[in-house]
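[1] prediction below, plus the sequence it came from.
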Amino acid sequence: MDPLNQEIVNATQGLLVQAEAFIRSLLLPRRLYQVAGIIAILLFARLLRVPLSRRLSARARAHEGLQKWQLRLVVTLDRNLTLLIFTVLNWLAFWGLSQVTWPSRIQLLEVAGTIGVMLLFVNFAAKLIGNRFLSRVVTWGAGFWVVAVILGFDAEVLSFLDSLAISFGDFRLTALTVIKALIVTGLLVAGARMLTRGATGRIKGNADISPSMQVLAIKATQLFLFGGAFYIGLKAVGFDLTGLAVLSGAIGVGLGFGLQKVVSNLVSGIIILLDKSIKPGDVISLGTTFGWIEALGARYVSVVTRDGKEYLIPNEDLITGQVVNWSHSNRFVRLDLFFGTAYDDDPHLVRKLAIEAALGVDRVLGDRLPVCHIVGFGDSSVDFILRFWIADPTAGLTNIRGNVYLALWDTFKTNGISIPFPQREVKVLEGSKLTTRARRSHR
């Protein structure tokens, strides 16, 4: 028989022998009633879970404005409610029986309570891992290992998992190594996630760092911490990563041709963060899209318009295309309004009234005085342009234009300035005849 298969057979037999001995020990008369008591507590815990889960959900819905971590805690608590009730009832039963009987007669209750406490700790600790797959692997792997250690199966389980192996030349990959790598990596990722949150809060709270550099610093911190957690996790369990260098180079060449756009967007995103041409909160125009930047991503920029639409614009378009940044160097924006008045009105008075009307609007800046000029003599009116400045383009442009137009309307109406509309006069020349054709009515 193949030595590898023989190792698996021997490890399996050792595990089965240990399991058989454990089951025989449970069938002893002095332990059967403890097993029955544990089963009864478990069934009662499952019955008690239903009303408690409803009350917990009702309490959570009654408290509005709960933060995300509080909602996750409620969900995790609800999912582990049966185990929590079982552990509490088990320890209460153990404490009560320890007052009236020998410790050896309630030994299984103590073991079951210890397993319950450890599994609860593992389940709640695993939720700190953001990745769902790693969280489940840590939950099941660490939970299984805790039970094996408490029941005395650890040596046999380790031998069995170590026997499940695949060999690549001198490299031997076992199931035990894979599980260890996933558990260690998951714990390191959880630690990196907590450090990233703390660093993100510190970076965003530093007013001396520009918004674009804040995003770059956060992305670099995430890359360093999560990459380091992955690397250290694999090295900690004995993975040899030197062979991955050649493989990653070959894969990189192959993916480079198929992911040109993705790589271009990634590089463009780094350039945008470094040159500070665009940052969160800026108001930009790109083609027909006008809005403010909500977030800078690795591949795209999120732009939110005034009507609530969110456009995900690739970073490459912002580098290669023409972008109007209304708040690049400062937030001062000049707006132009065109209007016309009748030829009978005094243009000097019109200019004066237009400037006063603009200054009466809240968002119009007074330190940068509006100006009004004649731009032409139209068919029906004298045409003017009114120019004024604002310092908050993120609050909208259409609304401020509308407010200034209303102020012009009210001011002109109060001072007798008329806003003409196109009119046409039809004259009948002398000596010409005007004839009309009567319509016949059809019945």
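    Cool, got the structure.
[2] for the rest of this, base every contact and every neighbour count on C-alpha atoms.
    Will do.
[3] checking residue 160 next. Helix, strand or coil?
    Classification of residue 160 using DSSP: H, G, I helix; E, B strand; the rest coil returns helix.
[4] how much space between it and residue 170?
    Distance, residue 160 to residue 170, by Cα to Cα, to the nearest Å: 21 Å.
[5] and those two? Which one has more around it.
    residue 160 (22 against 6; other Cα atoms under 10 Å).
[6] assign a three-state SS to the nearest residue to the more buried one once chain neighbours are set aside, would you?
    Nearest residue to residue 160 in three dimensions, chain neighbours excluded: residue 11, at 4.7 Å (Cα to Cα, 6 or more residues apart in numbering). Using three-state DSSP, the structure places residue 11 in helix.
[7] use this one as the comparison:
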Amino acid sequence: MNQDLIPSSLTDLYNNMVAGFSSELQELVELVVTPGWRQYQLVIILFLWALAFLLKVLTQPRWDAWTRARTGWPKWRLRTMVQLMQRLTLVYFVLLSWLLYLVMQHVTWPSRSYLIGIIATLATAWLAIALVARLVRNRTLRRIFKWAMWVYATLVALNLTDDVAEFLDGVAISVGDLHISLLGILKAILLIGVLLTLARIGTRAAERGLQSNDDITPSMQVLLAKGIQVLLYGAVFLAAIRTLGFDLTGIALLSGAIGVGIGFGLQKVVSNLISGIIILMDRSIKPGDVISLGDTFGWINALGARYVSVVTRDGREYLIPNEDLITNQVVNWSHSDKFVRLDLDFGTSYEDDPHKVRATAIRAVKAVTRVLSGGKHEPVCHITGFGDSSVDYVLRFWISDPTKGLTNIRGNVYLALWDAFQDEGISIPFPQREVRLLPENANMQQIAEE
């Protein structure tokens, strides 16, 4: 290679890149202003775009009807179809331009379809980028990804990637053996974005696969999903470090020292993480269980790495640290099974036959929805004592769906008892007090005697 052609400084790199841009821009200007096939290609491109728009107007209703009829398709395929329908003009333009470009390459001189090939390449890249960008959920990151890929596609179409890459690689910082260039940073950012998107898609696919496997318990499903997530995102982190040029062995001691310091400062966080792993492994609680912890009663919505999400009947969502579930007493209403026994206390008058009261109460509770009957889940009613103004009873019955609430089923049973006792003439007494007013003279005499 001629040594005179090798750039000796960043200024030379910049000048080479500007020269490359100027050359390509001048060539494009000549393609436009020079009479002949160059201008014909521009007219052909405009005609193809108008034809693509016309095809969209004519065929979009049919495509809409065909897409709506695909009821059995998965959601990702339907979303892709919606994205294509929103860019139907661009889709038709890509198909028409490539078809015409391939035909002209075989029947005429290649230079007569050069501009059509560039526009077809750019249109295809823009369509692909628009579809792939939907995988990035964050709106800001999606815009950055779109603009970066559009710029890169434009450089590829104009054959300017080598000049730009050479310039970006020259903008660098060197510390010993470490060489960090702007090109390396951009590659790392792009790689991290792609890998993070793939990691998120892979994690969700693994979660759906584990949830559909009935042979794996819910706790193990969460544990395996978290393990896969840690492995995937850990691999992304290591790939990012390697892409930037850092030596992993060189930062091992530094990371160990930082880890010790973080361990002392984040004891609670580490404790919650370890407690979460213990909960998942011993399967003491799992998603869907109904638990009581202090004044909180609800069902477990999700198991996180640091906390457990518990949703109550009033719609509140409590984020309980995993350590509290390990160290405190937790009532799991559905640990081994979902059958829950409820006790209701009530009293009737001494004038009512206890045998009749018990039979009426059992018959009334059996008529309530959600109450189980038969076998060991048969409702029972027992006398618990003789009170000051009533005979006291306890009514015991079973339900199998505590997630639907306990207060509402108790209220329905009380209402059924009220209706049944009204029909049978059974009274529910209440404490009565008798107040006696003494004559005024008697009051004065009583006070004098005292």
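    Now that the structure is in, tell me what you want to look at. Predicted model, so just to flag it, every value in this text is computed and none were measured.
[8] aligned to the residue nearest to residue 160 of the first structure, what sits in the second structure?
    Superposed on the second structure with TM-score structural alignment, residue 11 of the first structure falls opposite residue 13.
[9] which residues touch the equivalent of residue 393 of the second structure over in the first structure?
    With TM-score structural alignment as the criterion, residue 393 of the second structure lines up with residue 384 in the first structure. For residue 384 of the first structure, the contact set (Cα atoms under 8 Å, 6 or more residues apart in numbering) comprises 338-340, 372-376.
[10] can you pull out the strands in the second structure?
    172-175, 178-181, 290-293, 296-303, 307-312, 317-321, 331-332, 340-348, 380-386, 391-399 (DSSP state E).
[11] whatever residue of the first structure lines up with residue 205 of the second structure - how many residues pack around it?
    Alignment note: residue 205 of the second structure maps to residue 198 in the first structure; criterion TM-score structural alignment. Look at residue 198 of the first structure: counted by other Cα under 10 Å, it has 11 neighbours.
[12] would you tell me which helix is longest in the first structure?
    Looking across the first structure with DSSP state H, the single longest helix is helix 29-62.
[13] could you flag which of the contacts of residue 384 of the first structure are buried?
    Buried members of the contacts of residue 384 of the first structure, counted by 16 or more other Cα atoms under 10 Å: 339-340, 372-374.
[14] just to check, residue 195 of the second structure is in contact with residue 236?
    Yes - applying Cα atoms under 8 Å, one finds residue 195 of the second structure in contact with residue 236, separated by 6.1 Å.
[15] and the contacts of stretch 335-353 of the first structure?
    Applying Cα under 8 Å, 6+ apart, the contact partners of stretch 335-353 of the first structure are 372-373, 380-390, 401, 408, 411-412, 417-420.
[16] where in the second structure does that stretch fall?
    With TM-score structural alignment applied, stretch 335-353 of the first structure matches the range 342-360 in the second structure.
[17] in the matching stretch, which residues are buried?
    342, 347-350, 354, 357-358, 360.
[18] ok, which pair from those is furthest apart?
    342 and 350 (25.4 Å; Cα to Cα).
[19] related to what we said a few turns ago, how near is the spatially closest residue to the match of residue 393 of the second structure that is not a sequence neighbour to residue 423 of the first structure?
    Spatial nearest neighbour of residue 384 of the first structure, excluding adjacent residues (Cα to Cα, 6+ apart): residue 374 at 4.4 Å. Residue 374 of the first structure is 21 Å from residue 423 of the first structure, where distance means Cα to Cα.
[20] residue 200 of the first structure now?
    According to Cα to Cα, residue 200 of the first structure and residue 423 of the first structure sit 64 Å apart.
[21] okay, the two: which has more neighbours?
    Taking other Cα under 10 Å, residue 200 of the first structure and residue 423 do not tie; residue 200 has more neighbours (18 against 7).
[22] if I pick the more buried one, what's in contact with it?
    residue 218.
[23] ok, back up a step: now do the contacts for the match of residue 205 of the second structure.
    Taking Cα under 8 Å, 6+ apart, one finds nothing in contact with residue 198 of the first structure.
[24] kindly recompute the last result at 10 Å.
    With contact set as Cα atoms under 10 Å, 6 or more residues apart in numbering, residue 198 of the first structure has these partners: residue 192.
[25] residues in the first structure matched by stretch 165-183 of the second structure, start to end?
    Aligning stretch 165-183 of the second structure against the first structure (TM-score structural alignment) gives residues 158-176.
[26] for the matching stretch, list every residue counted as buried.
    Within stretch 158-176 of the first structure, the residues that count as buried by 16+ other Cα under 10 Å are 158-165, 173-176.
[27] same question for stretch 112-126 of the first structure.
    Buried, per 16+ other Cα under 10 Å, within stretch 112-126 of the first structure: 112-120, 122-123, 126.
[28] got it, and stretch 395-410 of the first structure?
    400-401, 403-405, 407-409.
[29] same check, this time on stretch 58-72 of the first structure
    Neighbour-count burial for stretch 58-72 of the first structure, counted by 16+ other Cα under 10 Å, picks out residue 60.
[30] how long is it end to end?
    Note: stretch 58-72 of the first structure ends 15 Å apart using Cα to Cα.
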